[in-house]
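>>> pasting a predicted model and its sequence here:
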Amino acid sequence: MANKTPQSAQQTHLAVLIDADNAPAAIVEGLFEEIAKYGIASVKRIYGDWTLPNLGSWKKVLLDHSIQPIQQFAYTKGKNATDSSLIIDAMDLLYTRRFDGFCLVSSDSDFTRLAARLREEGLTVYGFGEEKTPSPFVSACDKFIYTEILRADAKEHDKQTPDSADDAHPEPAKQPSQRKNQKAPVEFIGKVIDDIDDEDGWVQLGALGSNITKLRPAFDARLYGFKKLSDLIRANPQRFELQTKAVSSTGGEALYVRNRKAAR
């Protein structure tokens, strides 16, 4: 199944599965705002050992967001039973054939094979994890969103809940003011344009975004200090040209982009 666009989000049903041991509660506001761009969170489950104190920050927000906690005892020290429980539930949900995609919220590479298996069934997989997430898990998803971005988008929420950081993560999460925007990969974007442009060098912006995500699931304009891909393009007028053009198939208009060199 192809990636869903925001226009088709109302018909897209998603299963949201959260690994509480590897996701801080401070992302919850930004997480579900982000998921709403891609579809309806029909199922929202979170996995962990709720008898332990380190998940206290999650307990405070479960009811507000209608997230179902799934209890999983740690039967053996050093073995992560939570991962197994989440994977088993994911497969059970897969075979109901009621979902168009899955949102896997974790920075744990153990879910790499799960993401790949769900995609083999034609479902879209959205991954959510910290920037330290191993690249195999990132690449196994159709799209991967770093949770540091979500924390930045939910800055006001973080201020209101200063104790919301998950005690299971001794490493302090980067605060919005501390994050440094990465350098935008303009050369990579230019190469993608060259690969898919028409005879005049133009590419519809939506098609460009889809192809970039296929090649780099973790690509996100917000990583480079821009709200949208179009803003990133506009910020590099010496490299790209942006123009609104008519779409013959729909009769409407859309943004098109081409490399500046193609305009010569």
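Good, I have the coordinates. Numbering: from 1, shown residues only.
>>> rest of the way, CA atoms for contacts and neighbours
Will do.
>>> buried stuff in the longest helix along the chain?
Counting residues, the longest helix found in the chain (DSSP state H) is helix 81-94. Across helix 81-94, burial judged by 16 or more other C-alpha atoms under 10 Å covers A81, T82, D83, S85, L86, I87, A90, L94.
>>> so who does V28 touch?
By C-alpha atoms under 8 Å, 6 or more residues apart in numbering, the contact set of V28 is V61.
>>> returning to that earlier point: got CSV for the buried residues of helix 81-94, with distance to Y75 too?
As requested, the buried residues of helix 81-94 are arranged in CSV below (distance: C-alpha to C-alpha, whole Å):
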residue, distance to Y75
A81, 7
T82, 10
D83, 13
S85, 12
L86, 15
I87, 17
A90, 21
L94, 26
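>>> R117: how many residues sit nearby?
A total of 16 residues lie near R117 under the criterion other C-alpha atoms under 10 Å.
>>> that one and S107, how far apart?
Using C-alpha to C-alpha, to the nearest Å, we find R117 at a distance of 18 Å from S107.
>>> same question, P176
Distance of P176 to S107, given as C-alpha to C-alpha: 19 Å.
>>> swap in V125?
From V125 to S107 the distance is 14 Å (C-alpha to C-alpha).
>>> quick one, helices of this structure?
Here the chain has its helices, by DSSP H, at 28-35, 56-59, 81-94, 112-120, 135-140, 147-153, 155-160, 186-196, 205-215, 229-234.
>>> do you know which of those lies nearest E253?
helix 205-215 (11.4 Å; C-alpha to C-alpha).
>>> okay, pairing it with this:
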Amino acid sequence: MDSENAAKLAVLIDADNAQSSVVEDLLAEVAKYGTAHVKRAYGDWTGTSLKGWKEQLLTQSIQPIQQFAYTTGKNATDAAMVIDAMDLLYTGRFDGFCLVSSDSDFTRLAARIRESGLTVYGFGERKTPKPFVSACDKFIYIENLSYSKSPATPADTSLRPAPTASVAKLKADTALVSQLRNAVEAASDDDGWAPLANVGHIITKQRPDFDSRNYGYAKLSDLMTATTLFELDRRSPGDGKQAVIYARDKRRQGG
């Protein structure tokens, strides 16, 4: 991605509702979609519950936003994060927001930001309620960020990535097969070939939380190859430009 033309993103983290151990991988994922011009984490930093976050704040240059828990059972952090998000939205300086939380309280915030024409990337655990997932343009499960460099500690066992699904299991997943085939068909030319990037965009519009890593594959091309239902063709446009991958349903062979 051209750094000069990269999307300007604001990353807002609900530290009360996210684990500090995923921050490095999370910011690496954010970098795929643009440049984080604002990085803020919200919580009550006077207590001990966020102790693990403090080193990450310094290392990753994340600004801590102090929010005292005024009343037991009420989440003041959510309100502070929503207010800041709206203030940042009104500046008109950003192309998108990354909301890091597994809390459905941010559903309306995500919808409101999208109403203003900005892109919303959600990050949360698999337990995240569907309304929040659906309110985002794209939703990335935290567990998928752990393909990792270091073995998971006991505290992180719940965040281990999905195991690699077998060919038989992929083929038996009728919803997945239908989704892939429909997207390829929608993006295809007269010969049935579809740019893989377009296929991915179509699927994400229908299912914000779609991710090849949900099935144990790092890339969409790997997942589609694993199903054995599609042909993949890597084409080089020349002039030093990056090769483009195309996909075609094998049922179209000879068509």
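Okay, I see it. Values in this document were obtained by computation on a predicted structure and should not be read as measured data.
>>> thinking again about what came up before, could the helices of structure 1 be laid out in TSV, adding distance to I18 of structure 1?
Shown next, in TSV, are those (distance: least, C-alpha to C-alpha, whole Å):
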stretch	distance to I18 of structure 1
helix 28-35	10
helix 56-59	11
helix 81-94	8
helix 112-120	13
helix 135-140	15
helix 147-153	13
helix 155-160	19
helix 186-196	32
helix 205-215	23
helix 229-234	28
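>>> pick the most deeply packed of these.
Scoring these by mean neighbour count under mean count of other C-alpha atoms under 10 Å gives helix 147-153 as the most buried, with a mean of 22.
>>> and that one, what does it pack against?
With contacts taken as 3 or more C-alpha pairs under 8 Å, 6 or more residues apart in numbering; DSSP states H and E, helix 147-153 of structure 1 sits against helix 28-35.
>>> what do you get if the cut-off is 10 Å, keeping everything else the same?
helix 28-35, strand 124-129, helix 155-160 (3 or more C-alpha pairs under 10 Å, 6 or more residues apart in numbering; DSSP states H and E).
>>> for I193 of structure 1, which of the ones you listed is the nearest?
Nearest to I193 of structure 1, of these and by C-alpha to C-alpha, is strand 124-129 at 24.0 Å.
>>> and the closest one, how far from structure 2 on average?
Here the mean offset of strand 124-129 of structure 1 against structure 2 after fitting is 0.4 Å, by mean C-alpha distance after the TM-score superposition for structure 1.
>>> now that strand against helix 28-35, angle please.
160 degrees (axes from the mean of the first three to the mean of the last three C-alpha atoms, to 10 degrees).
>>> kindly name the residues of structure 2 that line up with strand 124-129 of structure 1.
Mapping strand 124-129 of structure 1 onto structure 2 (TM-score structural alignment) gives residues 119-124.
>>> related to what we said a few turns ago, let me have the helices and strands packed on helix 147-153 of structure 1 in CSV, extended by distance to I233 of structure 1.
Listed next are those as CSV, based on distance: least, C-alpha to C-alpha, whole Å:
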stretch, distance to I233 of structure 1
helix 28-35, 22
strand 124-129, 24
helix 155-160, 26
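>>> nearest to K44 of structure 1, of these?
Nearest to K44 of structure 1, of all those, is helix 28-35, at 10.0 Å by C-alpha to C-alpha.
>>> in structure 2, what residues pair with that closest one?
Counting by TM-score structural alignment, helix 28-35 of structure 1 falls onto residues 23-30 of structure 2.
>>> mean deviation, that stretch versus structure 1?
Looks like 0.7 Å for stretch 23-30 of structure 2 (mean C-alpha distance after the TM-score superposition for structure 1).
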